[in-house]
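J.: next come a sequence and a model predicted from it.
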Amino acid sequence: MKTPESLSIVLPAKNEAANLPVFLPKLLELYPQAEILLVDDGSSDDTAAIAGDAGVKVIRHPYCMGNGASIKTGARQAKGEILVFMDADGQHDPHDIAALLAKINAGYDMAVGARNARSHASWFRRVANRFYNKLASSMTGHRIEDLTSGFRAARADKFRKFLYLLPNGFSYPTTSTMAFFRSGFPVAYVPIQAGKRSGKSHIRLLHDGLRFFIIILRIGVLFSPMRLFLPISASIFSLGVGYYAYTYITEARFTNMSAVLFLSAIVTFLIGIVSEQISSLHYKNIE
């Protein structure tokens, strides 16, 4: 097990004054020697003051920059060899950190707290999360049990390799998970039961759900382009073959639409090949 001095716990926070007096004492009791950094993302309440009074290192953003931006700030400032990221609203149980660290010490480069179905407040969230997991699994070729969980531990040197890719919004877990898988860094999952936060969530379900979907596609194109372009190209080509067969049987001719479909399939396939070559450039210096 790593020594406590090599552990940094990063807490992105915005207007969490109501939750910190309950959450921070539990965390400090379990990991008194760990470096705990709270990144105050432009809070309008006493978040920073409460954290400072508790003896936690506080880093303040001058205005709200986003959850992902807070993660990047904390990762840059942290001194530990192992980074733990968790919400400051009390949803994540500090006792679960030990299970994440056990996976890291077992040889994994990232360990993610995978929430069970009861952790999601509504059936819509459960269905959406299941859909995201399956889609991302197909993009990466690895089973992803919880794509959007913000409770995770990672080796600092590996995690910092991808800071330039992380978005400033709420989808840093999506990007970091897929980046680790694509780079060949082993990722483990630990089942957890996430609690219900007090107060109002900063995530807008429909708006951020659409953003998660777009980011999955963007990261899929960035890291595994042919997993996206090849099925699209094959579908267009099959449509062209089917349409040509129909027009040949009914009109005995090759139509312009068939030609367009065949050319579109070829262009899409070539774009996938070029994208695959470009994506490989992201890994030339990763060891």
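T.: Cool, got the structure. The model shown is predicted, which means the values in this text are computed figures rather than measured ones.
J.: when you work out contacts or count neighbours from here on, use the C-alpha atoms and nothing else.
T.: Will do.
J.: surely Ile216 is in contact with Ser137?
T.: No. Ile216 is beyond contact range of Ser137, at 10.2 Å (criterion: CA atoms under 8 Å).
J.: mind checking which of those two has more residues around it?
T.: Ile216 (22 against 17; other CA atoms under 10 Å).
J.: what about the more buried one, which helix or strand?
T.: Ile216 is located in helix 205-223, with elements delineated by DSSP states H and E.
J.: which residues are contacting that helix?
T.: Outside helix 205-223, the residues within contact range by CA atoms under 8 Å, 6 or more residues apart in numbering are 128, 132, 135-136, 139-140, 170-171, 174-175, 178-179, 182, 227-228, 275-276, 279-280.
J.: pull out the buried residues from the very next helix or strand once past that helix.
T.: Using DSSP H and E, the helix or strand that follows helix 205-223 towards the C-terminus is helix 225-251. The neighbour-count check on helix 225-251 (16 or more other CA atoms under 10 Å) flags 225-230, 232-234, 236-237, 239-240, 243-245 as buried.
J.: which one among the residues you listed gets closest to Ser70?
T.: The closest of those to Ser70 turns out to be Pro225 (CA to CA; 28.9 Å).
J.: isn't that closest one up against Gly272?
T.: Yes. Taking CA under 8 Å as the definition, Pro225 is a contact partner of Gly272 at 5.6 Å.
J.: got a PyMOL select line for the buried ones in the contacts of helix 205-223?
T.: Selection of buried members from those for PyMOL, criterion 16+ other CA under 10 Å:
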select buried, resi 132+135+136+139+140+170+171+174+175+178+179+182+227+228+275+276+279
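J.: try this one side by side with the last:
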Amino acid sequence: MIEGVVKESDVSIVIPAKNESASLAALLEQLHAVAKWREVIVVDDGSSDETQAIAEAAGCVVPRHPYSKGNGAAIKTGARLATGDVIVFMDADGQHAPADIERLLARIGEGYDLVVGARQQGSQASVGRGLANGFYNRLATYMTGHEVEDLTSGFRAVRADKFREFLYLLPNGFSYPTTSTMAFFRAGYSVAYEPIHAAQRVGKSHIKPLKDGVRFLLIIFKIGTLYSPLKLFAPVSVLAFFIATLWYGYTLIVDGRFTNMSALLYTGSVMVFLMGLISEQITALMYKDGS
């Protein structure tokens, strides 16, 4: 399947779920009302509520983790089990509307390999998260040279064979959307964005502000290392070199000498550049053979 209409019988729906009994029944009812999918896979990530029973009652395929391994791990489990040519990933908390799947699949039919449901203004869970996602989008746009409208959205349709190429790269936590998007750009696959409105989630979020805040900061560096590390390291190196030169000029005029601080800054500039160069080679090896 390259271009054309994507049939529902070719589509596997994968839903990672952990203690989502409050929203899951309604979501599955809406999904089955939209179309007769090839399969709906609800990955129970160690739930302690009725998530598994609800999914099984709705006729879903329900692989279960014996303990919680993380959102990304659930995504990988679902992707390995999916038999459809196209996989649609969506959350179990009621944020994503099944009616929007048709528009994502239409873009796949146009020839795109990955279509991300881009959350529009007012769809973010909080102002802070909206600002963070905006920063990630701008950084990813700079790194890839392509407009990135929503780097962290978990609502996406993807060609299954291409997605499985990068399973070994995906983390077990919440940053699988970032990793997979950057991997698709790096591989030269076609990525598109389809505007959606994400509703407020049902129930309590599994994201912990302090712990996950630190982890999301690491996404910034992951964005660089997954695409082109040198584009992240080179500006830092140039800035350090520029500051070193300014400081050297100042101390030469005032004290008439070359100081240890200038030497440290120049050395740091060179080291940062070399780290970026080495990281660039490592990144190239990561994508050489992921099968």
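T.: Done, it's in. Since this is a predicted model, take the numbers as computed values, not measurements.
J.: need the TM-score from the superposition.
T.: Comparing the two superposed chains by TM-score structural alignment, normalised by the length of the first structure, the resulting TM-score equals 0.95, with 287 aligned residues with a CA RMSD of 1.5 Å.
J.: follow-up on the earlier one: the contacts of helix 205-223 of the first structure in strands, which ones?
T.: With strands defined by DSSP state E, no entry of these lies inside them.
J.: for the helix holding Ile216 of the first structure, give me the average deviation versus the second structure.
T.: Helix 205-223 of the first structure, aligned to the second structure and superposed, deviates on average by 2.3 Å (mean CA distance after the TM-score superposition for the first structure).
J.: tell me the buried residues in that helix?
T.: If you call a residue buried by 16+ other CA under 10 Å, then helix 205-223 of the first structure has these buried ones: 209, 212-213, 215-217, 219-223.
J.: ok, the alignment partner in the first structure of Gly111 of the second structure - contacts?
T.: Gly111 of the second structure maps onto Gly107 in the first structure when the alignment is built from TM-score structural alignment. Residues counted as contacts of Gly107 of the first structure (CA under 8 Å, 6+ apart) are Pro186.
J.: which SS class is Gly107 of the first structure?
T.: Secondary structure state of Gly107 of the first structure, per DSSP: H, G, I helix; E, B strand; the rest coil, is coil.
J.: distance-wise, check it relative to Ala188 of the first structure.
T.: Here the criterion is CA to CA, to the nearest Å. By it, Gly107 of the first structure lies 10 Å from Ala188 of the first structure.
J.: got it, and Ser119 of the first structure?
T.: Ser119 of the first structure is 19 Å from Ala188 of the first structure, where distance means CA to CA.
J.: compare those two (neighbour count), which wins?
T.: Here Ser119 of the first structure and Ala188 are set side by side on neighbour count (other CA under 10 Å), and the busier one is Ala188, at 20 against 16.
J.: pretty sure that one is in a strand, no?
T.: Yes. The assignment for Ala188 of the first structure by three-state DSSP puts it in a strand.
J.: give the aligned range of stretch 145-161 of the second structure in the first structure.
T.: Using TM-score structural alignment, stretch 145-161 of the second structure pairs with 141-157 in the first structure.
J.: in that stretch, what counts as buried?
T.: Neighbour-count burial for stretch 141-157 of the first structure, counted by 16+ other CA under 10 Å, picks out 143-156.
J.: packing partners for the host helix or strand of Gly276 of the second structure?
T.: Gly276 of the second structure belongs to helix 260-286 when elements are defined using DSSP H and E. In terms of contacts (3 or more CA pairs under 8 Å, 6 or more residues apart in numbering; DSSP states H and E), helix 260-286 of the second structure is packed against helix 209-227, helix 229-254.
J.: and the longest one with helix 209-227, angle?
T.: Think helix 229-254 of the second structure. Between the axis of helix 229-254 of the second structure and that of helix 209-227 there is an angle of 100 degrees, by axes from the mean of the first three to the mean of the last three CA atoms, to 10 degrees.
J.: which part of the first structure lines up with helix 229-254 of the second structure?
T.: Following TM-score structural alignment, the aligned partner range for helix 229-254 of the second structure in the first structure is 225-250.
J.: how far does the matching stretch sit from the chain's center?
T.: When distances are taken as CA atoms, centre = their mean, to the nearest Å, stretch 225-250 of the first structure is centred 33 Å away from the chain's centroid.
J.: then stretch 10-17 of the second structure?
T.: 17 Å.
J.: okay, it sits on what stretch of the first structure?
T.: The alignment of stretch 10-17 of the second structure onto the first structure (TM-score structural alignment) covers residues 6-13.
J.: residues in contact with that stretch?
T.: With CA under 8 Å, 6+ apart as the test, stretch 6-13 of the first structure has contacts from 34-41, 43, 47, 67, 70-71, 74-75, 78-89.
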